[in-house]
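Visitor: Structure here, sequence nowhere to be found:
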């Protein structure tokens, strides 16, 4: 096992519901969460009947994620998936992790090794062409932040389109894809019903995913080698 460069940063959030909701029913019950953070996605998945193992580079995150994961491996995903994680998974989850890696292709290739024959990956990537980020670029601002699209630990930037290409060139067939974001209503938001606002957001994201999508979402399966 490669000794990881342990991170002091701890990622805690509410979990990525839009991505988890995209996973087809009947996919299975055994999952590996690559970049599990404090276990927020694992907590939701556990409530849905999944048995989740996690991988993180942080000892602090392992302590938190252990409440929701069967096992948590401290490992640097720049080197792929640890052998100790085993194989036979129905799902490999990669929620906002590929953009942090020096070589995301290696993790995508390694995921094939640990999936079972019918297994899938679920991937979320930040969309660098989100409308508010475009405005910043137009104003000449290319500034890293402590979180979000321009997180200081992001090594790569993706759009909805380039994210799909990333998966395809690594031998995956995209089964489901979409974005989660919103239409810029600003103060008008207060005047609209929640249902109308949600409908408008869905319409905008469908019409122009690279403009209105804050994050790009994909479910994909490995293409059998004899079919490539």
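Guide: Yes, it's here. All values derive from a computational prediction rather than experimental measurement.

Visitor: switch to C-alpha atoms for all contacts and neighbour counts from now on
Guide: OK.

Visitor: Make sure residue 214 is actually in contact with residue 126.
Guide: Yes: contact status for residue 214 versus residue 126: in contact at 6.2 Å, counting by CA atoms under 8 Å.

Visitor: Between these two, point out the one with more neighbours.
Guide: Neighbours were counted for residue 214 and for residue 126 using other CA atoms under 10 Å; residue 126 has more, 29 against 26.

Visitor: which residue packs closest to the more buried one, ignoring adjacent ones?
Guide: Nearest residue to residue 126, sequence neighbours excluded (CA to CA, 6 or more residues apart in numbering): residue 215, at 4.4 Å.

Visitor: Does the one you found belong to a helix, a strand or coil?
Guide: strand (DSSP: H, G, I helix; E, B strand; the rest coil).

Visitor: can you count the residues close to residue 17?
Guide: By other CA under 10 Å, neighbour count at residue 17 equals 11.

Visitor: just to confirm, which helix or strand has residue 220 in it?
Guide: strand 213-222 (DSSP states H and E).

Visitor: how far does that strand sit from the chain's center?
Guide: Taking CA atoms, centre = their mean, to the nearest Å, one finds the center of strand 213-222 at 8 Å from the center of the full chain.

Visitor: Not counting it itself, show me its contacts.
Guide: 18-19, 22-23, 112, 118-127, 130, 159-160, 163-164, 167, 171-182, 205 (CA atoms under 8 Å, 6 or more residues apart in numbering).

Visitor: before we move on, what about stretch 127-147?
Guide: 149-152, 157-160, 210-216.

Visitor: Nearest to residue 103 among those residues?
Guide: Using CA to CA, residue 157 is the member of the contacts of stretch 127-147 that sits closest to residue 103, with 12.7 Å.

Visitor: Just to check, that closest one is in contact with residue 99?
Guide: Yes: contact status for residue 157 versus residue 99: in contact at 6.4 Å, counting by CA under 8 Å.

Visitor: So the two - more neighbours on which side?
Guide: More crowded of residue 157 and residue 99, by other CA under 10 Å: residue 99, with 20 against 17.

Visitor: How about that one: what's its closest non-neighbour residue?
Guide: residue 156 (4.9 Å).

Visitor: Next up, a structure to set beside the first:
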């Protein structure tokens, strides 16, 4: 389940890319399949060990171009161990809402992105996330949980001040918003609830089968109840910070 449109980022052979906060690697794997030189980066040693094993398996099974490269590395998003202007593409998907020092993380992302390079940042969308917080404290008051809810315009302002130009926005995962509202209503850990189980089975079926009806339906619903918002960005080639952009929720 991808939140980012990699065609929009132009990811392909020879693209040097990093997925900051890679988690279980879904976006890193897609960039690897496209032939990029990818680093999956996360603070979880276990997740990165698992992602590294999957990279090896993808290569061994011939699921990636022969010249594609990938590795998984452990570290802190506030102190990235890479030189300035190192990457063509930088991705931060569903991570900034977890980081108290989000502007420091943005500054690091901008530092390692090459002039003229592109980035994508995704976070939970404002109003679907507000519903989750209103229904359940358990949803976000956990170790490593969400520490803030972004309005898209607020996130765009922060990223612009960090030195990036917003080139586009998008919304995704509309079918997942009601699922999380339901889980928050009955208890986040109550996976045995008949409605939760039934909806989860629907989502799994949808992801595996990709039927025409749900694909078209979700695309139609994304602008209204898409659970995630994605901002597409560019680092100016001349190093001049762009003027603030207007992004509506």
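Guide: That came through fine. Model, not experiment: these values are computed from the prediction.

Visitor: Just to confirm, what residue in the second structure is aligned with the residue nearest to residue 99 of the first structure?
Guide: Mapped onto the second structure by TM-score structural alignment, residue 156 of the first structure lines up with residue 148.

Visitor: Residue 229 of the second structure versus its match, what's the distance?
Guide: Per CA to CA, to the nearest Å, residue 148 of the second structure is found 14 Å from residue 229 of the second structure.

Visitor: between those two, who's got more neighbours?
Guide: residue 229 (26 against 17).

Visitor: Now which residue in the first structure aligns to the more buried one?
Guide: Using TM-score structural alignment, residue 229 of the second structure pairs with residue 216 in the first structure.

Visitor: Over to residue 164 of the first structure. Which of the three states is it?
Guide: Under three-state DSSP, residue 164 of the first structure comes out as helix.

Visitor: what about the helices in the first structure?
Guide: For the first structure, helices defined by DSSP state H occupy the ranges 17-22, 40-47, 59-65, 104-114, 131-138, 160-169, 194-207, 209-212.

Visitor: May I see those helices organised as CSV, with distance to residue 75 of the first structure added?
Guide: CSV is the format used below for the helices of the first structure (distance: least, CA to CA, whole Å):
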stretch, distance to residue 75 of the first structure
helix 17-22, 23
helix 40-47, 17
helix 59-65, 10
helix 104-114, 12
helix 131-138, 32
helix 160-169, 23
helix 194-207, 35
helix 209-212, 33
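
Visitor: what residues are up against the residue nearest the centre of the second structure?
Guide: By CA atoms, centre = their mean, the second structure has its centre lying nearest to residue 93, at 1.8 Å. Listed by CA under 8 Å, 6+ apart, the contact partners of residue 93 of the second structure are 3, 19-22, 120-123.

Visitor: so of these, which ones are in strands?
Guide: 19-20, 120-123 (DSSP state E).

Visitor: Tell me which residues touch the aligned residue in the first structure for residue 103 of the second structure, please.
Guide: Matched by TM-score structural alignment, residue 103 of the second structure corresponds to residue 105 in the first structure. Residue 105 of the first structure is in contact with 166, 170, counting by CA under 8 Å, 6+ apart.

Visitor: how about a cut-off of 7 Å?
Guide: residue 170 (CA atoms under 7 Å, 6 or more residues apart in numbering).

Visitor: Surely residue 225 of the second structure is in contact with residue 172?
Guide: No: the pair residue 225 of the second structure and residue 172 does not pass the contact test of CA atoms under 7 Å, sitting 8.4 Å apart.

Visitor: Look at these two and report which has more neighbours.
Guide: Neighbours per residue (other CA under 10 Å) separate residue 225 of the second structure from residue 172, with residue 172 holding more: 25 against 20.

Visitor: Just confirm residue 107 of the first structure contacts residue 80, I think it does.
Guide: Yes: shown here, residue 107 of the first structure and residue 80 form a contact pair, counting by CA under 7 Å, at 4.7 Å.

Visitor: Now the match of residue 229 of the second structure. Nearest residue, chain neighbours left out?
Guide: Per CA to CA, 6+ apart, closest to residue 216 of the first structure is residue 179, 4.5 Å.

Visitor: cool, residue 18 of the second structure as well?
Guide: Residue 18 of the second structure sits nearest to residue 39 (CA to CA, 6+ apart), 4.7 Å away.

Visitor: and what of residue 62 of the first structure?
Guide: residue 72 (6.0 Å).

Visitor: close enough to count as contact, that neighbour and residue 51?
Guide: No: the pair residue 72 of the first structure / residue 51 is not scored as a contact, 12.0 Å apart, by CA under 7 Å.

Visitor: More neighbours: which of the two?
Guide: Between residue 72 of the first structure and residue 51, counted using other CA under 10 Å, residue 72 has the larger neighbour count: 26 against 19.

Visitor: Now for the more buried one: which residues touch it?
Guide: The contact partners of residue 72 of the first structure, by CA under 7 Å, 6+ apart, come to 53-55, 62, 66.

Visitor: Take these and write them to a markdown table, including distance to residue 41 of the first structure and neighbour count.
Guide: Formatted as a markdown table, the contacts of residue 72 of the first structure follow (distance: CA to CA, whole Å; neighbours: other CA atoms under 10 Å):
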| residue | distance to residue 41 of the first structure | neighbour count |
| --- | --- | --- |
| 53 | 11 | 24 |
| 54 | 10 | 29 |
| 55 | 12 | 26 |
| 62 | 14 | 23 |
| 66 | 12 | 17 |
